[in-house]
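Participant: with the input below, show me the fold.
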Amino acid sequence: MENLFAARSQMAVSLGFHIVFACIGMVMPFLMALSHFKWLKTGQEIYKDLTKAWSRGVAIFFATGAVSGTVLSFELGLLWPSFMEHAGPIIGMPFSLEGTAFFVEAIALGFFLYGWDRMNKWLHWAMGLLVGISGVASGILVVAANAWMNSPSGFDWVNGEALNIRPIEAMFNEAWFTQALHMTLAAFVATGFAVAGIHALLLLKQPNNTFHRKAVRLAMYFGAFAAILQPISGDLSAKDIADRQPEKLAALEALYKTSQPADLIIGGLPNDETEQVDYAIHIPGLLSFLAHGDFNAEVKGLDIVPKSERPPVLITHLAFQIMVGIGSFLFLVAILYLFFSWKKPHHIWKKWFLRITAISAPLGFIAVEAGWVVTEVGRQPWIIYKVMKTSEAVTPMPGIQYSLLFTTLIYLILTFLVFWLMKRQIKALNNSYQSANQ
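Facilitator: The predicted model follows:
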């Protein structure tokens, strides 16, 4: 196994595992804070119980996310030493600020978990809210560093060296806002639907359980509104990529040749040899409109770059289709949920809609994983866009395949432990509220 493939695979495994916990760490504290707020305002004990139940989940995912995030930070230096040699001084600021946000998050979570009946009730609530705010800040800062890899700025590249470094400019690069917005909304969609889906599944077994009904409503507030906003952020991202990384957009849509106008392609299997997309649905002119706001605009295809600098089209295109397909489905579920909440609240508790909600539970995280494939694979062969290729950054140290196997094994064990712990929590939660059935 070549070092480049092994190193890429190890980063893919590590990032694919960590991103789930990053999303949950960003959003679950807000769910926890909302239920806590409702308890403080209404005095209903069911909201206090819900807050405590969710806080245990936050603690589990925070601990596991801390481990996986630490591994990722080491991997950047061990697997990609040339990248860190040049990029470290440039994007060190968002990483260091992310570390500060992480420490604030850890301290606030400690105060919240052990502050019950020991702190002023509103200060205690504020600690829970601070966990969520610092978690979102941490996620945005990491995404800003990743966005810099897609839109490098804040330095002058002279004879293979980064000179005249400007960290603030690098952190607030042209891509940071659209990527951070899209990722933050994706985290709220994925976590909101996942929590609502788990409680909806439990409601199918206990249809009148008040505890799970309250949980579904609170979680769907976040998931539904974020799902409705997500297409707007997706449109902003598409237009941004069309200007800055036209070959990435071409790979997303499997557009092999520059076209005016350009069709939007739905589904299909790209064929690099024939440079055609088999079994696809074409919507004339729609890609031109989505990319440039004009149905007759020119959209650059993969023919603008040499074949050696083209992203892997099949993987990027399929990942993009999965992300958009799931996003569209969750958007429709969100619209339906909000309509029912407004006009026909009893429909939310119908078995058919609870089944849809339960089915939606894993879909948001599948979309998140697909989105990161689009972001990372769509940038290849560059680790720093148009500055350094991934092959130039990989470590020359032999034996990376053994590191890949060891890391994969560790993550499989952690996945099993988290699954086991959460299953125990859900089972205990379900048993505790058998009496809530009416």
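Participant: alpha carbons only for contacts and neighbour counts from here, please
Facilitator: Fine.
Participant: residues contacting the most centrally placed residue in the chain?
Facilitator: Per CA atoms, centre = their mean, the C-alpha nearest to the average position across the chain is that of V368, at 4.3 Å. If a contact means CA atoms under 8 Å, 6 or more residues apart in numbering, then V368 has 186-187, 190, 323 as its contacts.
Participant: spatially, which two of those are the most separated?
Facilitator: Farthest apart among the contacts of V368 by CA to CA are A187 and M323. That separation is 13.2 Å.
Participant: of these two, who's got more company?
Facilitator: A count of neighbours by other CA atoms under 10 Å puts A187 above the other of A187 and M323, at 29 against 23.
Participant: name the SS class of the more buried one, please.
Facilitator: Local secondary structure at A187 is given as helix here, using DSSP: H, G, I helix; E, B strand; the rest coil.
Participant: correct me, but it touches I24?
Facilitator: Yes - A187 lies in contact with I24 (CA atoms under 8 Å); the separation is 7.1 Å.
Participant: where's I140 relative to H346, distance?
Facilitator: When distances are taken as CA to CA, to the nearest Å, I140 and H346 turn out to be 38 Å apart.
Participant: with neighbour numbers in mind, choose between these two.
Facilitator: With neighbours defined as other CA under 10 Å, I140 and H346 compare such that I140 has more, 22 against 9.
Participant: remind me which helix or strand the more buried one belongs to.
Facilitator: Secondary structure here is read from DSSP states H and E; on that basis I140 sits in helix 121-150.
Participant: which is the next helix or strand following that helix?
Facilitator: Proceeding C-terminally, helix 121-150 gives way to strand 156-158 as the next helix or strand, assigned by DSSP H and E.
Participant: how about the strands in the stretch 51-200 of the chain?
Facilitator: In order along the chain, the stretch 51-200 of the chain carries the following strands (DSSP state E, counting those that start in this stretch): 156-158, 161-163.
Participant: after the helix or strand containing G223, heading C-terminal, what element do we hit next?
Facilitator: Secondary structure here is read from DSSP H and E; on that basis G223 sits in helix 210-244. Following the chain from helix 210-244 toward its C-terminal end, the next helix or strand by DSSP H and E is helix 246-252.
Participant: show me what the following helix or strand past that next one is packed up against.
Facilitator: Using DSSP H and E, the next helix or strand after helix 246-252 towards the C-terminus is strand 264-271. Helices and strands in packing contact with strand 264-271 are listed as strand 276-283, helix 286-292, helix 313-343; criterion 3 or more CA pairs under 8 Å, 6 or more residues apart in numbering; DSSP states H and E.
Participant: most packed of those?
Facilitator: helix 286-292 (a mean of 22; mean count of other CA atoms under 10 Å).
Participant: quick one: contacts of that one?
Facilitator: Outside helix 286-292, the residues within contact range by CA under 8 Å, 6+ apart are 235, 238-239, 242, 260-264, 294-299.
Participant: quick one more, to check against the first:
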Amino acid sequence: MDNVTIARATMGTSLAFHIVFAVLGVGMPLLMSVAEGLGLWRRDETWLLLARRWAKAFGILFAVGAVSGTVLSFELGLLWPRFMAFSGALIGLPFTAEGFAFFIEAIFLGLYLYGWDRLPPLGHWLASIPIVLSGAASSLFVVMTNAWMNTPAGFRLGPDGQLRSVNPLGAALNPSTSTEDPHMLVSAYVVTGFLFAAVYAAGLLQGRTDLVHRRGLAAGMAMGLVAVGLAGVTGDASARFIYEAQPAKFAAMEGVYRNQNGAPITIGGIPSSSQHRVLYGLEIPGALSWLATFDVNAPVKGLDSFPPGERPNPVLVHFSFDSMVGLGTLLGFLALGFWGLMLWRRRIPLWRPLLWAVVLAGPASVVAMESGWFVTEFGRQPWIVYGILRTSEAATSAPGLGPFFLIFLVIYGGLALTTARLLLAAAAHNRKPASGAEASPQRRRVSS
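Facilitator: So this is what the prediction gives:
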């Protein structure tokens, strides 16, 4: 493999690994805060117990996420030196803001973890609010940088192609920010909700039908239901924006090769560049034009209208887009079905096929999120900064990237296994009968 391929593989692996911890860093604080708030409001030991257990797990995930996120910062400079030379002055503002948000989250997380039974109950719950807000803010600031790569703004180039003026705020608030940021934020809540629900559904399938597992399942599915609905709304807005701002990406997402009015949506299928069409797909006439512009006869640019060297890979982008939309739709139907049954029977449904579906929904939500990022990144190619700097021109020329990538994979594999073992050990400890160390503090907090 050449340096560009290895650099992309290394960066892609880092992002795919880190983003799971990043989205849990956004979603888990909200679940913790809501659970503790309900426990204090209702004087309910079960909700307080859930909040306490989730806080311990979050401490582990936060530490691993911090390490993997730091690695990404080094990789930007080491693997993409020309990108950083060009964009450093433009993307420094959101990265700096993300650093402040991270420090705020770390400070209050320390207070939250150490403050159980040391802070007053209300004060301890209030400490969770900055964690919720700073976790969400960190996500928004980081995604601003990716949004800028899709619609670069906030600068002026001279005749020689060098930067002549820089507006960091204009770069951060680039045109893509208003659609990409909200979609990523609600996607984080989608993944967190369904992963939590999957964990408790698995426990229920193993016969642990206690109130902790039933409420944990309900909390995850509640977050999943609200967030997946919002993800559909923000995703639709994002797709309409891409239709205007990145027509080549839009054509690859939908498998459109020829310019046409009244373009159909093609569900599934395999894009064939030799035949200039999608094979074996299901077409809905006029639907793509209508969804993009609310006009069934609106024009849609095809891939053939762009030079061959400026077209993204339609197979990767179309398959990733269909995976994201298809899995997101199934998750939405599952959440609606779960809550429909719950409202009808007036209790949490423990039907085994439904619980198995919830278990599968956890990893499916992660796949949907990763697929969305594949659409964003593969769809921008061959540009690292859309329309300005090509990916092939931005990668390092340093030798020895191959062995570095292999060592990198081994380290990340070990980190993933260690994280899994720690979480499983924490779960096993939670299944032990509560005594002294965990039970009595709960009663003290409820009665205070």
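Participant: overlay them and tell me the TM-score.
Facilitator: Comparing the chains after superposition, counting by TM-score structural alignment, normalised by the length of the first structure, produces a TM-score of 0.97; 435 aligned residues with a CA RMSD of 1.5 Å.
Participant: average distance between the lengthiest helix in the second structure and the first structure?
Facilitator: Counting residues, the longest helix in the second structure under DSSP state H turns out to be helix 3-42. Helix 3-42 of the second structure, aligned to the first structure and superposed, deviates on average by 0.6 Å (mean CA distance after the TM-score superposition for the first structure).
Participant: quick revisit: tell me which residues of the helix holding G223 of the first structure are tucked away?
Facilitator: Using 16 or more other CA atoms under 10 Å as the test for burial, helix 210-244 of the first structure gives 210-228, 230-231, 233-234, 236-242.
Participant: for A291 of the first structure, give its distance to S237 of the first structure.
Facilitator: Between A291 of the first structure and S237 of the first structure the distance is 9 Å, computed by CA to CA.
Participant: quick one: contacts for the closest residue to A171 of the second structure other than its chain neighbours?
Facilitator: Nearest-residue entry for A171 of the second structure: G154, 4.2 Å, with adjacent residues in sequence omitted and distances by CA to CA, 6 or more residues apart in numbering. By CA under 8 Å, 6+ apart, G154 of the second structure lies in contact with 90, 166-172, 174.
Participant: what of S134 of the first structure?
Facilitator: When the contact criterion is CA under 8 Å, 6+ apart, the partners of S134 of the first structure are 101-102, 104-105.
Participant: by neighbours, which of those wins?
Facilitator: Counting neighbours by other CA under 10 Å, E105 comes out on top of the contacts of S134 of the first structure with 26 neighbours.
Participant: contacts only, for the closest residue to that one other than its chain neighbours.
Facilitator: Using CA to CA, 6+ apart and skipping the chain neighbours, the partner closest in space to E105 of the first structure is V131 (4.7 Å). Neighbour list for V131 of the first structure: 29, 104-106, 108-109 [criterion: CA under 8 Å, 6+ apart].
Participant: got it, and A196 of the first structure?
Facilitator: Counted by CA under 8 Å, 6+ apart, A196 of the first structure has contacts 215-217, 219-220, 357-358, 361.
Participant: how about a cut-off of 10 Å?
Facilitator: Each residue near A196 of the first structure by CA atoms under 10 Å, 6 or more residues apart in numbering is listed here: 202, 212-223, 354, 357-358, 360-361.
Participant: re the thing from before, with respect to D44 of the second structure, which of the contacts of G154 of the second structure is nearest?
Facilitator: D44 of the second structure has its nearest neighbour among the contacts of G154 of the second structure in A172, at 43.5 Å by CA to CA.
Participant: my read: the closest one touches A89, true?
Facilitator: No - counting by CA atoms under 10 Å, A172 of the second structure sits too far from A89 to count as a contact (11.1 Å).
Participant: the two: which has the busier surroundings?
Facilitator: The residue with more neighbours, out of A172 of the second structure and A89 and counting by other CA under 10 Å, is A172; that gives 27 against 15.
Participant: any idea how far R345 of the second structure lies from A202 of the second structure?
Facilitator: The spacing between R345 of the second structure and A202 of the second structure, counted by CA to CA, is 21 Å.
Participant: more neighbours: the two, which one.
Facilitator: With neighbours defined as other CA under 10 Å, R345 of the second structure and A202 compare such that A202 has more, 18 against 10.
Participant: which residue sits closest to the more buried one in space, ignoring its chain neighbours?
Facilitator: Spatially, and ignoring its direct neighbours in sequence, A202 of the second structure is nearest to V359 (6.1 Å; CA to CA, 6+ apart).
Participant: go on, G364 of the first structure?
Facilitator: Nearest to G364 of the first structure is A190, by CA to CA, 6+ apart, at 3.8 Å.
Participant: neighbours of the one you found, just the number please.
Facilitator: Applying other CA under 10 Å, we find 29 residues neighbouring A190 of the first structure.
Participant: quick one, what contacts it?
Facilitator: For A190 of the first structure, the contact set (CA under 10 Å, 6+ apart) comprises 20, 23-24, 27, 222-223, 226-227, 327, 330, 360-368.
Participant: check L78 of the second structure too.
Facilitator: For L78 of the second structure, counting by CA under 10 Å, 6+ apart, the contacting residues are 7, 72, 84, 395-396, 398.
Participant: I'd like to know which of these are buried.
Facilitator: Neighbour counting by 16+ other CA under 10 Å classes 7, 72, 84, 395-396 among the contacts of L78 of the second structure as buried.
Participant: from these, which single one is nearest L417 of the second structure?
Facilitator: L72 (19.7 Å).
Participant: for the closest one, which non-adjacent residue is spatially closest?
Facilitator: Spatially, and ignoring its direct neighbours in sequence, L72 of the second structure is nearest to S14 (6.6 Å; CA to CA, 6+ apart).
Participant: got it, and Y385 of the first structure?
Facilitator: Across the structure, with CA to CA, 6+ apart as the measure, the residue nearest Y385 of the first structure apart from its sequence neighbours is N150 (5.4 Å).
Participant: pretty sure that neighbour is touching M388, no?
Facilitator: No - the pair formed by N150 of the first structure and M388 falls short of the contact definition of CA under 10 Å, at 11.2 Å.
Participant: out of those two, which sits in the busier spot?
Facilitator: Set side by side, N150 of the first structure and M388 give different neighbour counts by other CA under 10 Å, the larger being at N150 (26 against 17).
Participant: that one and A170 of the first structure, how far apart?
Facilitator: Here N150 of the first structure is placed at a distance of 11 Å from A170 of the first structure (CA to CA).
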